[in-house]
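> Structure of the sequence below:
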Amino acid sequence: MPVDNVRGETFDEHGIYMNELLKRLKTTDDDGITKDPFIFVEQHMERLVKKYEKTVGKHYAMLRSYGKAILDSNSGSIVKLGVIVNPEDKTYIDRFYVCFTGLVDGWKIWCKKITSLDGCFMKSPYQGEIITTIGRDGNNHIYLVAWAVVNVENKDK
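A predicted model of the protein is given here:
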């Protein structure tokens, strides 16, 4: 992750190594004591994570338009967005499913006719689970067919 601006110095090298960054950040205070750059980097990373978490909420708010853009540009694709409206009339995203027609057609033509499900839990303020449907191509590599983001694992849905 590139660091935008640290102590007035701009870093635009995307491949900068941590030890090089620490050398640049290493400072000495008036007493001649060297400050620990690891603490500074850790604090900066915390600020970046907080900034990221704010932008994630904006992207979740745009899921309807993302789904519409997928359907407009990929005819035959499937996008399903499930929402929950609570008693205070606030809308929450419950699930989001995407299946591109090109991926399904490719799976039908080139892959073994076996699919499997896999999932992982998201660790962020917007918790949920990402579930993927995958197949195996002729070289026995993973081939993504469809994916969904769901609120929690639930037998009712």
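
> make it CA atoms for all contacts and neighbour counts henceforth
Noted.

> any idea which helix or strand comes after the top helix by length along the chain?
Assignment by DSSP state H gives helix 37-61 as the longest helix of the chain. Using DSSP states H and E, the helix or strand that follows helix 37-61 towards the C-terminus is helix 63-73.

> right, and the helix or strand after that following helix?
Downstream of helix 63-73 (by DSSP H and E), the next one is strand 78-85.

> For stretch 94-107, measure first residue to last.
Using C-alpha to C-alpha, to the nearest Å, the end-to-end distance of stretch 94-107 comes to 28 Å.

> Specify the angle between the helix or strand where Asn19 lies and helix 37-61 in degrees.
Taking DSSP H and E as the definition, one finds Asn19 inside helix 18-25. Using axes from the mean of the first three to the mean of the last three C-alpha atoms, to 10 degrees, the direction of helix 18-25 lies 110 degrees away from that of helix 37-61.

> quick one more, to check against the first:
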Amino acid sequence: MIKSMCKEHSCGRDDENKNVTSTWIVKHLASQLKAVPDMKTDAMQAYFMDNFCIKVPYQTCYRAKKKAIENNEGSHSKTYAKLLAYGDLIMEKNPGSVFKLQFYERSVMFDPPVFKRFFICFKTCVDGFLNGCRPFIGVDGCHLKGTFGGVLLVVVTVDGNRGLFPFAYGVIETKCKDNWYFFLNQLYTVLHAGICDNPITFMSDKQKGLCDAITNVFPRSQHR
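Next up is the predicted model:
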């Protein structure tokens, strides 16, 4: 028998739930994180507080965001593992193209290969440069923001309409003299038959080791 009832409650409520995992968060925010990959963790925490009255720790939201990005964009490690197959496909579908992939030396024979750097140039891009572009080459790179970092290098020129014409690119671990020599040697191999040592004007931001590499690999070139 109920003798009396108090409608006002003064007892506190625990807004933390240990059953709220990063996997559970991904299921509820999959579509939102796919539409807005850069969603802030503060916004994720506010969403669950407003809709479920649950306080989610920052680290849990951070792990959920990483899982969602991997589900939507794929795994970086699995993508790097497909580079050999990608190179074979390039050579099969684009005869005359150049694909150069290098790994670090393995201390144990049965260890999986570790990516070091690669260079890609499609045959049609080379033909376009030799037949319709000026003898002008711009070389630059930007740092990759993915899990493994690295630097994306690209070679561009100017076509007959004064538009940028990219025709070679690659990925290296860092900007240094050895990597610049690797990249420019591959570029020289691609262009040597067409330019026959004719002078080419290079434009760059004169990164460390780049000027020396250009002078040695393309001795008759100009560098600005």
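
> Would you pull the TM-score for this pair?
The TM-score (TM-score structural alignment, normalised by the length of the first structure) is 0.71; 146 aligned residues with a C-alpha RMSD of 3.7 Å.

> re earlier: what comes up buried for the helix holding Asn19 of the first structure?
Of the residues in helix 18-25 of the first structure, Leu21, Leu25 count as buried by neighbour count, 16 or more other C-alpha atoms under 10 Å.

> what helices or strands is that helix leaning on?
helix 37-61 (3 or more C-alpha pairs under 8 Å, 6 or more residues apart in numbering; DSSP states H and E).

> Give me the distance between the helix it packs on and the centre of its chain.
14 Å (C-alpha atoms, centre = their mean, to the nearest Å).

> and the aligned partner of Leu81 of the first structure in the second structure, what does it touch?
Alignment note (TM-score structural alignment): Leu81 of the first structure maps to Leu101 of the second structure. Leu101 of the second structure makes contact with Leu84, Lys116, Arg117, Phe118, Phe119, according to C-alpha atoms under 8 Å, 6 or more residues apart in numbering.

> Select only the buried ones of the residues you listed in PyMOL?
A single PyMOL command selects the buried members of these (16+ other C-alpha under 10 Å):
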select buried, resi 116+117+118+119
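
> What's the separation between the spatially most central residue of the second structure and Gly170 of the second structure?
Among the residues of the second structure, the one closest to the centroid is Leu144, at 4.8 Å (C-alpha atoms, centre = their mean). Look at Leu144 of the second structure and Gly170 of the second structure: by C-alpha to C-alpha, they are 12 Å apart.

> what do you get for Met49 of the second structure?
Counting by C-alpha to C-alpha, the gap between Met49 of the second structure and Gly170 of the second structure amounts to 45 Å.

> and if you look at Gln102 of the second structure?
11 Å.

> So which of those two has more stuff around it?
Using other C-alpha atoms under 10 Å as the criterion, Gln102 of the second structure and Gly170 rank with Gly170 on top: 19 against 13.
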